[in-house]
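S.K.: Predicted model, plus sequence, below.
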Amino acid sequence: MMSIVISGPAVEPVTREDMKTHLGADGVDGPQDDLIAGLVKAPRFTESGSPGRAR
């Protein structure tokens, strides 16, 4: 049976600031902020689109 996500989480489990610290980019603001924000969300979208995996 396929799951359908009606709405995403209210907040991401990892913040952009936490990810920037992990990547060593804390204290730096710029165009990479959008990329980092995308990296925070990407695993959730990737897992949601994997057919045949337990959820």
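M.R.: Sure thing, it's come through. Numbering: from 1, shown residues only.
S.K.: Only C-alpha atoms from now on, for both contacts and neighbour counts.
M.R.: OK.
S.K.: Give the buried residues for the longest helix along the chain.
M.R.: The longest helix of the chain (DSSP state H) is helix 32-48. Across helix 32-48, burial judged by 16 or more other CA atoms under 10 Å covers 36-37, 40.
S.K.: Give the buried residues for whatever helix or strand H22 lives in.
M.R.: Using DSSP states H and E, H22 sits in helix 16-23. Residues of helix 16-23 classed as buried: 16, 19-20 (neighbour count, 16+ other CA under 10 Å).
S.K.: Second structure for comparison follows:
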Amino acid sequence: MTEKLIQLRVDDDVREKADEVFKHQGLTTQGALKIFLTHVANSGDSPFSKIFDSHQ
């Protein structure tokens, strides 16, 4: 399986707070994002579906 690099910019404060949340869960931010994207790819659904579907 080949991998693609995804880069994104977020405020330092957001990154630091997210890092702490994931750390308490035994995860890294990178690991958590991989889990999130894998779940979306496997389920064909996003946790944002309800938010965006209601605006259509």
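M.R.: That came through, no problem. Because the structure is predicted, anything quoted here is derived from the model rather than measured.
S.K.: And the TM-score between these chains?
M.R.: Put the two chains on top of each other and the TM-score (TM-score structural alignment, normalised by the length of structure 1) is 0.37; 38 aligned residues with a CA RMSD of 3.6 Å.
S.K.: Output the buried residues of helix 16-23 of structure 1 in JSON lines; the columns should cover distance to Q32 of structure 1.
M.R.: Output for these, formatted as JSON lines (distance: CA to CA, whole Å):
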{"residue": "R16", "distance to Q32 of structure 1": "11"}
{"residue": "M19", "distance to Q32 of structure 1": "12"}
{"residue": "K20", "distance to Q32 of structure 1": "10"}
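S.K.: Which strands or helices does the longest helix along structure 2 pack on?
M.R.: Ranked by residue count under DSSP H, the longest helix found in structure 2 is helix 29-43. Where contact means 3 or more CA pairs under 8 Å, 6 or more residues apart in numbering; DSSP states H and E, helix 29-43 of structure 2 is packed against helix 12-24.
S.K.: The helix it packs on packs against which elements?
M.R.: Packed next to helix 12-24 of structure 2, using 3+ CA pairs under 8 Å, 6+ apart, are helix 29-43.
S.K.: What's the first helix or strand after the helix it packs on?
M.R.: Where DSSP H and E defines the elements, the next helix or strand beyond helix 29-43 of structure 2 is helix 49-53.
S.K.: Before I go, just wanted to say thanks for your time.
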